[in-house]
Every structure is written in C-alpha cells, then in structure tokens.
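Visitor: What follows is a predicted structure for the sequence shown.
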Amino acid sequence: MSPPSEAWEQRLAALWRSLDELDHRTFLDQIDQLTSELPPGNPVALFEQAGARDSTGYTDLAVPLYRQALQLGLDGERRRRAVIQLASSLRALGQVTESVALLTAEQAAGSDHLDDAVQAFLALALLDAGRERGAVSAALVALAPHLPRYQRSVTRYALALAEPPSA
C-alpha cells in the first residue's frame, strides 16, 4: 500500500495543530473526512482515526482502531506511535497487564527517537500495576541520557532498581 502524499500529510498536520481550537465533534468529523481520502482499510487512516478519538476523550473507541491499524501492517514511526498510544489507552481503561506487555516488547523492537516515550509510558503502566521499583527504573532510564552529568551512574542505579531487592 502506498503511503499518503506529502500534501495529504501537510493537511493532516495542520488539522492536528487545530485540535485545541476546534470542538471535539468538528475535529473528529474533519479527521474522518480527511482519512476517507485514503483507500478503505488503510492502516494510516485507522491510526489517525484512533489518535483523534484518543485525543478527544474516546479512548474506548480508539483501542480497536489502533489494533486494526497494527494488524493491517502499519509501519514506520506510526507503528511505534500506535503501540505507545494503544498501551497508554489500555492502561487508562484498566488493562494494565497488556499495556506493560506491549511496552516491554516495544523496548526490544528497536531504538529511535521515541525510546523515552516508550519508557515514560512503561513507567506509568508499571506504577498502575503496583510495580513501583520498575516504574522508577523506567523513568530514570528515560531521564539519564538527558542529565548533564552522572548518566552512567543513574542508568546503572536505574537498572538495579528493576531487579527484585536482595533478601
């Protein structure tokens, strides 16, 4: 399936920039209208529809759209964003175990500029799962590269936190 055109992507970006200026129904209608320009079953369209629903408070409606987009072969950065956003939505809906599993698998799926986002959402999911040490560990792993000093030490301490304490 060919990716959307650059002109379509620019219109999409402009629409997302207007999110806070539009009422939710108008925003969703405009997203649905724009994504209808793509072929039926297009994973990019499904991902954008999911994200729009998530961003306007319809998390329960977003989850099946994220799942369908991923199942249909969403790729590239949007695939990783879909996993992060799906995991966040699942956590918000109380499905913490699946959220942790998705984000843990995503950590091993490769590395890019979204690594810190994966870690941040994993920290939230671990906290909700009652795994506070793991949550602090994930947060510190994301923070460590941004420190002006002590990156190695903080990373080492963070990884040690993820391990169960010695008896």
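Guide: Received, thanks.
Visitor: Could you use CA atoms for every contact and neighbour count after this?
Guide: Fine.
Visitor: Leaving out the residues flanking it, which one is nearest to the residue most central in space within the chain?
Guide: Nearest to the mean C-alpha position of the chain, counting by Cα atoms, centre = their mean, stands Ile84 at 2.1 Å. If the residues on either side of it in the chain are set aside, Ile84 comes closest to Val118, at 6.3 Å by Cα to Cα, 6 or more residues apart in numbering.
Visitor: Wait, Thr104 touches Leu122, no?
Guide: Yes: here Thr104 reaches Leu122: they are 7.3 Å apart, a contact under Cα atoms under 8 Å.
Visitor: Please say which of these two ends up with more neighbours.
Guide: Ranked by neighbour count (other Cα atoms under 10 Å), Thr104 and Leu122 place Leu122 first, with 31 against 14.
Visitor: before we move on, back to that, elements contacting the one helix or strand the residue nearest to the centre of the chain maps to?
Guide: In the assignment (DSSP states H and E), Ile84 maps to helix 76-92. Under the contact criterion of 3 or more Cα pairs under 8 Å, 6 or more residues apart in numbering; DSSP states H and E, helix 76-92 touches helix 43-55, helix 59-71, helix 96-107, helix 115-128.
Visitor: What helices and strands are in contact with the last one?
Guide: For helix 115-128, the packing partners by 3+ Cα pairs under 8 Å, 6+ apart come out as helix 76-92, helix 96-107, helix 132-143.
Visitor: Just the buried positions in it, please.
Guide: Across helix 115-128, burial judged by 16 or more other Cα atoms under 10 Å covers 116-128.
Visitor: what about versus this one:
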Amino acid sequence: MDASAPNWHDTITEVWANAEDRDPDEVLAEIEKLVAGHEGDPLAAFEVAGAYDYAGREARAEAPYRRALSGGLDPARHQQAIIQLASTLRNLGRATEAADLIRAELESTLVAPYAAAARAFLALTLLDLGEDRRAAVVALEGLRDSLTTYAGPVGRYLEDVTDADDEPTRMSGG
C-alpha cells in the first residue's frame, strides 16, 4: 500500500465533509465500499450505520450501531454512536428505548459537546412520548450547562419549575 495514500478512515472523513452536497444514496454506496473488508472494525460499523441513517434507512442502521458499540469505540465516537442509535430508535418508533439509552449515557460519562446534543435528542424523544414538561426541563438543563452568563439564574429558575416528579431528568454530564 502506498504510504502517501489516505487510509479508509481519512477518506470517510472527506466523504462526510462533502456529504451535504451529495445524494445520500451515493454517500452510502461510497462508505459501504470504503468499509468493505473491515467488517470486524467497530469504526467501520459505526460509519456504515451513520451512512444508513443519512440515507434514511434507519432500520438497517441499528445493527451496525450495536456492533460498533459492543466492539469498542473511542470515547468520542462511543458517545456519538449512542446519540445516533437513540435517534435511530426514535425514528423507528421506539422512543422509550431511545430515551432510556440517552438517560443512561447522560448519567455516566457524557461530556461536552455531546452532553448538549444528547439532551437535545432526549428532549425530542420526550416530546414524542408526550412528556412536554420534562422535554422543556431537559432542554433548559442543556442550555443552562452551555451558558457562560446567566447560568446561575437559569439554574435557579429551573429549580423553581421542577418538582419531585422531574427528578429523573436532572442529570450531570454537562
């Protein structure tokens, strides 16, 4: 192999950098081609799962996300895979499972910038579940955690509007 040629990881990064201007099915085909022969690599599973999602084929994305997560990803990609899998589950009509997945990750080691993204997806999922008030609390917690000014007042107002029933949505990890 030519040492100056980009490896498949670098090439996939380039594909994603230009994906917005391309047909999703073309992006999927290119990523499938790039990961061919790397089926045992968790990163390959993660990338192909994301490509399935991007092409609107969420039902095909779930299994590779789960393979990627069980195969071991670096912490950042692990967090991305959790968020993306939860989004996939939500799109597949499995909002409760999606919410549980994100909640578990938020209670563990999720850090910025993924904590805010996870909270956003959790809020959307809670809306799907008809939990509008909890969705607003989760979204405001994420906003509070990203504020450089007014975080204190927003936090105090959040305490005023939350009660014991909202306690399961209060999480660290921001």
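Guide: Received, thanks. All of these numbers come straight from a predicted model, not from anything done at the bench.
Visitor: thinking again about what came up before, tabulate the helices and strands packed on helix 115-128 of structure 1 (a markdown table), appending distance to Pro40 of structure 1.
Guide: Below are those laid out as a markdown table (distance: least, Cα to Cα, whole Å):
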| stretch | distance to Pro40 of structure 1 |
| --- | --- |
| helix 76-92 | 18 |
| helix 96-107 | 27 |
| helix 132-143 | 38 |
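Visitor: among those helices, which is nearest Leu15 of structure 1?
Guide: helix 76-92 (16.9 Å; Cα to Cα).
Visitor: Mean distance between the closest one and structure 2 after superposition?
Guide: Mean deviation of helix 76-92 of structure 1 relative to structure 2 after superposition (mean Cα distance after the TM-score superposition for structure 1): 0.7 Å.
Visitor: what's in contact with that helix?
Guide: Applying Cα atoms under 8 Å, 6 or more residues apart in numbering, the external contacts of helix 76-92 of structure 1 come out as 44, 47, 51, 54, 59-60, 62-63, 66-67, 70, 96, 98-100, 102-103, 106, 114, 117-118, 121, 125, 128.
Visitor: repeat that with 7 Å
Guide: Contact with helix 76-92 of structure 1 is made by Phe47, Thr59, Val63, Tyr66, Leu70, Val96, Ser99, Leu102, Leu103, Val118, Phe121, Ala125, as judged by Cα atoms under 7 Å, 6 or more residues apart in numbering.
Visitor: buried subset of those?
Guide: Phe47, Thr59, Val63, Tyr66, Leu70, Val96, Ser99, Leu102, Leu103, Val118, Phe121, Ala125.
Visitor: wait, Ala52 of structure 1 sits on Leu28?
Guide: Yes: contact status for Ala52 of structure 1 versus Leu28: in contact at 6.3 Å, counting by Cα atoms under 7 Å.
Visitor: neighbour-wise, which of those two wins?
Guide: Ala52 (24 against 20).
Visitor: now for the more buried one: what does it line up with in structure 2?
Guide: The equivalent of Ala52 of structure 1 in structure 2 is Ala51 (alignment by TM-score structural alignment).
Visitor: which residues does its match contact?
Guide: Ala51 of structure 2 neighbours (Cα under 7 Å, 6+ apart): Val27, Leu28, Ile31.
Visitor: for Ala99 of structure 2, same thing?
Guide: Leu122, Thr125.
Visitor: go again using 6 Å as the cut-off
Guide: Neighbour list for Ala99 of structure 2: Leu122 [criterion: Cα atoms under 6 Å, 6 or more residues apart in numbering].
Visitor: Leu43 of structure 2 too?
Guide: Listed by Cα under 6 Å, 6+ apart, Leu43 of structure 2 has no contact partners.
Visitor: That one and Glu159 of structure 2, how far apart?
Guide: Going from Leu43 of structure 2 to Glu159 of structure 2 by Cα to Cα, to the nearest Å gives 40 Å.
Visitor: Arg53 of structure 1 is in contact with Ala62, isn't it?
Guide: Yes: with contact defined as Cα atoms under 6 Å, Arg53 of structure 1 reaches Ala62; the gap is 5.5 Å.
Visitor: When the two are compared, which one has more neighbours?
Guide: Between Arg53 of structure 1 and Ala62, counted using other Cα under 10 Å, the more crowded position is Ala62 (25 against 22).
Visitor: Contacts only, for the closest residue in space to the more buried one that isn't next to it in sequence.
Guide: Closest residue to Ala62 of structure 1 apart from its sequence neighbours, by Cα to Cα, 6+ apart: Ala50 at 4.2 Å. Residues near Ala50 of structure 1 by Cα under 6 Å, 6+ apart: Ala62, Leu65, Tyr66.
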